[in-house]
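Visitor: Give me a 3D structure for the following:
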Amino acid sequence: MLVKYLGIAITNIGLVFGGPIKPSKFSAARVLIQLPKGTWLESIAVRRNGDILATSLFYSSDIFTVTQPFAHPNSTADILAPVTEVNSFLGITELTEWYDEETFFFVGGNFTSLTNFTTTVGSFRAFTLTFSRGGKAHVQRVSDLAPISSFPNSVTAIPQSPGSVLIVDSFVGAIGRLDLSTGHYNPRAFAFYEMTVPKGATLPIGVSAMRMKGSYLYFGNPSTQSIYKVKVDSKGHLIQGARPSLVANISSVAPGLDDFIFDLQGNILLATNSPENAIVHVDVTTGISKRVVGGPTNPLMPDSTCLAFGRGVFDTNIFYVSTGRNISDPTTAARIIAVDASILKY
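Guide: The predicted model follows:
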């Protein structure tokens, strides 16, 4: 296992203030944080203490943090100092049962273009972000995914298999498994036709997001605009002979599909990217989908990318949405949106 200490520090840059998380009677969503011009957020996670972490793609290799957004009338974004060996960060997930200290796993690499998703072959790495008991943050490089991985995207830890992480590769169209204790990476731990890029796809992107829930691994493919599930055991290994089954096709509701989460009822809330710029609710039993926040003519969440529910006393019904920006308009910037799920209309 390759481990390289990089070091990290927190710098308060006081980005743009947001107000208290109290949606008006007219809307369930509001802008929590507006970042500077040129920023693009890719993934979002929430710490045990309620702080938000968000990774930055292409325009800077930063991890932004928002301290207890539910507790302050005005929220600000701070920067965890960048890791200079890559220019982009992607998926992030908490390693809940492996480390004594609070630790997150994330992936990053180099992009040369975001409009057509051109990456630098051999540049992708896996990292951990650890918060000591005193609150200090440290980053370590824990694995070189190159040259095996060409576009690692979403990541998820496996709580009952400590030290094991699943990594989506959107160009390969498969899900890999990384053992952090040995550094061994199997790039095709899950490889199905439903994960691949179909012929004629506008962008060469297959499976882009995944979550584990119960006995299933759920995954989404934006090129087919579909979410599937496949049966796994408690340690996140594929059940012998299991095949993916369709959960929902959202093409009639929204033309995009990115990361997703499960709500308190066990149904799916997913980000749709541009041009839909919306959040879609998917009933996992019926497959019925409905746009519940945003939309192509709503400027609230340009290129929504990822979601995460709050973990504080006062925001368990709030989920936070990271956004990119309008690719064709460089004057736009990333945001973090707060959405009150308790008043959404499903």
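Visitor: contacts and neighbour counts: CA atoms only from here.
Guide: Noted.
Visitor: contacting residues around the residue nearest the centre of the chain?
Guide: With distances taken as Cα atoms, centre = their mean, Ser43 lies nearest the centre of the chain, 3.3 Å away. Residues counted as contacts of Ser43 (Cα atoms under 8 Å, 6 or more residues apart in numbering) are 54-56, 90-92, 305-307, 322.
Visitor: this one next, for a side-by-side:
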Amino acid sequence: MALLRWLTSSVALSAITTAYANVPVSLPTRLVAWSPTDWFEDIAVRPNGNLLLANLKYAPSIYELTDSTLDFDRFRINSVKQLVGITETTTDVFALVGSNHSLSTNIATNSSVIFKIDCNDNASAEPQLIARLPGAVMPSGVTTVPGNPRIILVADSGLGLLWRVDMETGKVSVGAQIPEMRSGLAGGISAVKIRNDYLWWTNLSGNAVYKIRVDKDGNVIQGATAELVVQLPSAKLEDLTFGPGDEDTLWVVTGADGQVFAVNSEGDILYVVESADLIDATAVVFGRTERDFKMLYITTRRGKVVVIDTTGLGDGASHNQNLRQVKLQSGGKYYMS
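Guide: Modelled structure (predicted):
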């Protein structure tokens, strides 16, 4: 069993540089939890604020991070080797993407599956098999279609396409396959989200974020073409999210160099966050409770969960006050409050 290590020393401050004024700003960044032998590939947030972590390495498990503890093996699925994706479909109900993917060959043909877990009844939550993806090669990111939450879209980085899965019937089909999703030497489409009637995704080979118009069921609008949102000066764009709250700022984490980019709707890079704790980042999500909706949570393949406090962005006075409060915190466990 991996040993959970809580950071008990000082808060790390990450340097952030604006794209225009080149004025350095600091945001408080903190290591929330560390399980050194694990590889957290994806992250989701429950309505109560707890974090669900998909473990890719060693054990096909979902860990749950609460205010004070990391619950190992919150859910375990023994029929697969890894869990590579998680997304909420309806309130406190989640779809899981499992795989028998080989870390040495990067191939998972005929071995990918979709499960469902219902966390509304904590005592009896058991994973339920929904569908198999017999043609999948390297499943990666997964997202729920907001207008039709019975549908999830699963990125296949190996084939450069999206699988479409009906969580009620188990029907599987190809959801989208367009040139900008194609796989190169580093892989193809990776992260995927739907926002403001657009499907957004990253491509591992091009270090770019794209978007395309979709309907309420997540289908690409007939005649729509992919639009390049931004090409980032970094390798392996692992995941993306929007926020905080209803804001449309796009946040992209990279897997190679410990960077997080904030990009506006015009594709301008607003901020770049760098931290040694963010190296090998895998997934990113904002909190969803009143107390932490401006907290950006990031997982890594090194078994880390890191939080960046974005409260001070765009407001120098409140930001400086926030920094002073953080610096005054003593050592001990970091609580999400």
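Visitor: quick one: TM-score?
Guide: The TM-score (TM-score structural alignment, normalised by the length of the second structure) is 0.83; 302 aligned residues with a Cα RMSD of 2.5 Å.
Visitor: rewinding a little: out of the contacts of Ser43 of the first structure, what pair is the most spread apart?
Guide: Taking Cα to Cα, the two most distant members of the contacts of Ser43 of the first structure are Ser56 and Leu307; they sit 14.3 Å apart.
Visitor: rewinding a little: quick one: which of the contacts of Ser43 of the first structure sit in strands?
Guide: Counting by DSSP state E, those place 54-56, 90-92, 305-307, 322 in strands.
Visitor: now, among these, which is nearest to Tyr346 of the first structure?
Guide: Ranked by distance to Tyr346 of the first structure (Cα to Cα), these are led by Leu307 at 17.3 Å.
Visitor: Give me the spatial nearest neighbour of the counterpart of the closest one in the second structure, chain neighbours excluded.
Guide: Matched across to the second structure, Leu307 of the first structure falls on Val284, judged by TM-score structural alignment. Once flanking residues are discounted, Val284 of the second structure sits nearest to Ile298: 4.5 Å by Cα to Cα, 6 or more residues apart in numbering.
Visitor: again, but for Val107 of the first structure
Guide: Val107 of the first structure's closest residue in space is Ala126 (Cα to Cα, 6+ apart), at 4.5 Å.
Visitor: can you tell me which residue in the second structure aligns to that neighbour?
Guide: With TM-score structural alignment as the criterion, Ala126 of the first structure matches Ile114.
Visitor: Asn153 of the first structure now?
Guide: Checking TM-score structural alignment: Asn153 of the first structure goes with Ser140.
Visitor: how many other residues sit next to that match?
Guide: 27 (other Cα atoms under 10 Å).
Visitor: Where does it sit: helix, strand or coil?
Guide: Classification of Ser140 of the second structure by DSSP: H, G, I helix; E, B strand; the rest coil places it in strand.
Visitor: Just give the number of residues close to Asp259 of the first structure.
Guide: Using other Cα under 10 Å, Asp259 of the first structure has 28 neighbouring residues.
Visitor: ah, wrong one, I meant Thr103 of the first structure
Guide: Counted with other Cα under 10 Å, residues neighbouring Thr103 of the first structure total 21.
Visitor: got it, and Gly134 of the first structure?
Guide: Using other Cα under 10 Å, Gly134 of the first structure has 6 other residues around it.
Visitor: Quick check: it vs Gly324 of the first structure, distance?
Guide: According to Cα to Cα, to the nearest Å, Gly134 of the first structure and Gly324 of the first structure sit 32 Å apart.
Visitor: hang on, the earlier thing: wait, what's in contact with the match of Leu307 of the first structure?
Guide: Val284 of the second structure makes contact with 42-43, 239-241, 252-253, 296-299, according to Cα under 8 Å, 6+ apart.
Visitor: So which of the residues you listed is the closest to Leu313 of the second structure?
Guide: The nearest one, if we look at the contacts of Val284 of the second structure relative to Leu313 of the second structure and count by Cα to Cα, is Leu296, at 12.4 Å.
Visitor: Which residue in the first structure occupies the aligned position of that closest one?
Guide: Superposed on the first structure with TM-score structural alignment, Leu296 of the second structure falls opposite Phe319.
Visitor: In which helix or strand does that match reside?
Guide: In the assignment (DSSP states H and E), Phe319 of the first structure maps to strand 318-323.
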